[in-house]
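>>> have a look at this prediction, sequence included:
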Amino acid sequence: MGSAPLPKWASEPCIMGIDEAGRGPVLGPMVYGCLYCACSYQKTLTSLNFADSKTLKEEKREELFENLKADNCIGWEVDIIDPKELSAKMLKRVKINLNEISHNSAMGLVSRVLDIGVLLTEVYVDTVGDAEKYRIKLTERFPGIKFVVAKKADSLYPVVSGASIVAKVTRDRALRDWVLDETAEDMHRNFGSGYPGDPETKAWLDYHKHPVFGFPTLVRFSWGTCTSYSKDMVEVVWESDKLDEDGSSSGKRQLKLSNVGVSGYNRKSEDVESSGKGRSKFFQARKLELITEF
């Protein structure tokens, strides 16, 4: 991990497990975690009592995570995907869906471990989407590695169970220590589990929605869960410096978007006359305009 020298066992054939935590919640990051060790360490790994993190209490997960961190025969890595990044990718003009984000994260972890010099020969992954197509995709990207992609891999293979614990504890800590960017005086952190079906989470979303700015950055605003809250949001119009054919900016048009940023609604655009002259670059960059009436 980090700048620590690579252990001797990393030059032996190694096995890796990959799993995620936080795919379904509407709040907080999605975390991909991996655990790797020498293939010769597998029997010992089996005796460490790793299990699917969802079947363990928080205290046990924390204990196992600290144990694996202290084990010099185990390596691990995480990829923390911010809720803003998740929503931005899923709402791009050319959308990147959650499965693709997940695949890219898993492949990024494999690349990261290979790049530090670990001799990976086998990788076990909990499937996302079609297992066989995912296995082929991974094999084509990393032809020198044997991939096993299976449903419930976190309960079948101890190396994936360990990765599950890495991912789950990392996400739990990230959510617990999350610093809310927003400064509203009435904000609170009683958001429950973060899952859409949690009454406490739904109450938190309803309480913290804003008619103009939407939700706090903790929220994955691209989730369908957020759609029902958009009916109370106002329509926003801002100046858009539209480029002319010669590449210059006319500064005379506004872009009008309704229900932007929430999946499940159609975007409506309308051009509006606007001078746009003399505006500061600060305001141009943020598409802000001085108003005199409400």
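Ah, there it is. Residues are numbered from 1 along each chain as shown.

>>> can we go C-alpha only for contacts and neighbour counts from here?
OK.

>>> name the helix or strand for E85, please.
Assigned by DSSP states H and E, E85 belongs to helix 83-90.

>>> tell me the helix or strand right after that helix.
Downstream of helix 83-90, the next assigned helix or strand under DSSP H and E is helix 98-115.

>>> what's that next one packed up against?
Contact partners of helix 98-115 among helices and strands, from 3 or more C-alpha pairs under 8 Å, 6 or more residues apart in numbering; DSSP states H and E: strand 30-38, strand 75-81, helix 83-90.

>>> how about a cut-off of 6 Å?
Helices and strands touching helix 98-115, by 3 or more C-alpha pairs under 6 Å, 6 or more residues apart in numbering; DSSP states H and E: there are none.

>>> this is the other structure I want to compare:
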Amino acid sequence: MRWIAKASREHEVILAITLRVAPLLQGTESRGALDLIDALSLNMQERAFASSLFLRPLLRLEGRLLYHYERKLLTLFAKAFVVSKRDWAHLGRHPKLKVIPNGVDLHHLNYAWRPAPPETVLFLGRMDYPPNVDAALFFAREVFPRIRNRKPSARFSIVGANPHPKVRALAREKGIEVTGFVPDIRPHLARAAVFVAPLRWASGMQNKVLEAMAVGVPVVTTSKVLAGFEGMESGKHLIVADTPEELAEAVLSLFNDPQGALRLSREARALVETHYNWDRIGVQLAKELRGF
């Protein structure tokens, strides 16, 4: 805190990333901008719906406390940002709060989709993060068996650091791979037939979806994930499904219709180039930070 107080006198603006570091700016908030990324209170609220009866009231209480804390921070900082309109609306459309979306580095993530046998369904992310853990277990237990019944050669690849013990245990199931950390996600994306983001609770914006779209992998995701994006249409840029039956059918439809999958792939890449390019988004952020 002492270092920040001193540094704040030597810089034009302080940008704090996430509410977790906001307390370190005590006394300097009026010259700072706070990037919440997403509304953590919304994340807790969403998580409560998918949790056990024991955890549900605790998570709801945590969500309410976080909401009041987030609202308090908005009064202290000169400006604040979230990545989606859903989070902006959740926090009451506060006049200091701006929406600046996440994006991807298109120089790093080239369009490189070349699916290779066997037909692989890919899910990636940090695998100790509760929404990702829940999504991996849900897909492996309730969706993937339906796919394997009709496409026995199909594989489910779970890629990401620090897999939870329950996720690691999935590797014992036939057709399921759990890689743990990989140094480069691009080869895994390029050869996957379908990318899935079967999250049952979510806030903010899932960058994993943008990364898959940038490389060109056809995406199947849930309505909870879609709610964080602007301009995405189910059936044009990706496929949205929520129940195990719907998710399995969506994946199988892409397996069985290569031309349809290719159309989805190209439309998704075009959307990312237009709306979710880091170069364009960086200009937006720089403009906001110059406006102090």
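It's in. Small disclaimer: the values here were computed from a predicted structure and weren't measured.

>>> need the TM-score from the superposition.
Aligned and superposed, the two chains score 0.23 in TM-score terms (TM-score structural alignment, normalised by the length of structure 2); 117 aligned residues with a C-alpha RMSD of 6.5 Å.

>>> picking that back up, tilt between the helix holding E85 of structure 1 and strand 30-38?
100 degrees (axes from the mean of the first three to the mean of the last three C-alpha atoms, to 10 degrees).

>>> for structure 2, which segments count as strands?
14-17, 32-37, 79-82, 97-99, 120-124, 155-159, 176-180, 194-197, 219-221, 239-240 (DSSP state E).

>>> now for the helix or strand K168 of structure 1 falls within, which elements pack on it?
In this assignment (DSSP H and E), K168 of structure 1 forms part of helix 158-176. If you count contacts as 3+ C-alpha pairs under 6 Å, 6+ apart, helix 158-176 of structure 1 packs onto strand 14-21, strand 30-38.

>>> let's have those in a markdown table, adding mean neighbour count.
Below are those laid out as a markdown table (neighbours: other C-alpha atoms under 10 Å):
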| stretch | mean neighbour count |
| --- | --- |
| strand 14-21 | 27 |
| strand 30-38 | 27 |
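
>>> okay, those in CSV with distance to V125 of structure 1 next?
Below are these laid out as CSV (distance: least, C-alpha to C-alpha, whole Å):
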stretch, distance to V125 of structure 1
strand 14-21, 5
strand 30-38, 9
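
>>> run a quick neighbour tally on E132 of structure 1.
13 (other C-alpha atoms under 10 Å).

>>> ok, residues contacting the biggest helix by length in structure 2?
Counting residues, the longest helix in structure 2 under DSSP state H turns out to be helix 55-76. By C-alpha atoms under 6 Å, 6 or more residues apart in numbering, the surrounding residues in contact with helix 55-76 of structure 2 are E29, S41, M44, Q45, A48.

>>> angle of that helix against strand 32-37?
Put simply, helix 55-76 of structure 2 runs at 150 degrees to strand 32-37, going by the same axes, to 10 degrees.

>>> and the gap between M90 of structure 1 and R61 of structure 1?
From M90 of structure 1 across to R61 of structure 1, the span is 31 Å (C-alpha to C-alpha, to the nearest Å).

>>> ugh, typo on my part, it should be N104 of structure 1
According to C-alpha to C-alpha, N104 of structure 1 and R61 of structure 1 sit 26 Å apart.

>>> looking at those two, which has the bigger crowd around it?
Taking other C-alpha under 10 Å, N104 of structure 1 and R61 do not tie; R61 has more neighbours (23 against 13).

>>> what about that one, which helix or strand?
Using DSSP H and E, R61 of structure 1 falls in helix 58-70.

>>> can you give me the buried ones in that helix?
R61, E62, L64, F65, L68 (16 or more other C-alpha atoms under 10 Å).

>>> export these as JSON lines, with columns for distance to R253 of structure 1.
Shown next, in JSON lines, are the buried residues of helix 58-70 of structure 1 (distance: C-alpha to C-alpha, whole Å):
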{"residue": "R61", "distance to R253 of structure 1": "55"}
{"residue": "E62", "distance to R253 of structure 1": "55"}
{"residue": "L64", "distance to R253 of structure 1": "58"}
{"residue": "F65", "distance to R253 of structure 1": "55"}
{"residue": "L68", "distance to R253 of structure 1": "58"}
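
>>> wait, which of the residues you listed is closest to A174 of structure 1?
Checking these against A174 of structure 1 by C-alpha to C-alpha gives E62 as the nearest, at 13.4 Å.

>>> can you tell me which residues contact the closest one?
Applying C-alpha under 6 Å, 6+ apart to E62 of structure 1 gives no contacts.

>>> relative to G162 of structure 1, how far out is it?
Here the criterion is C-alpha to C-alpha. By it, E62 of structure 1 lies 12 Å from G162 of structure 1.
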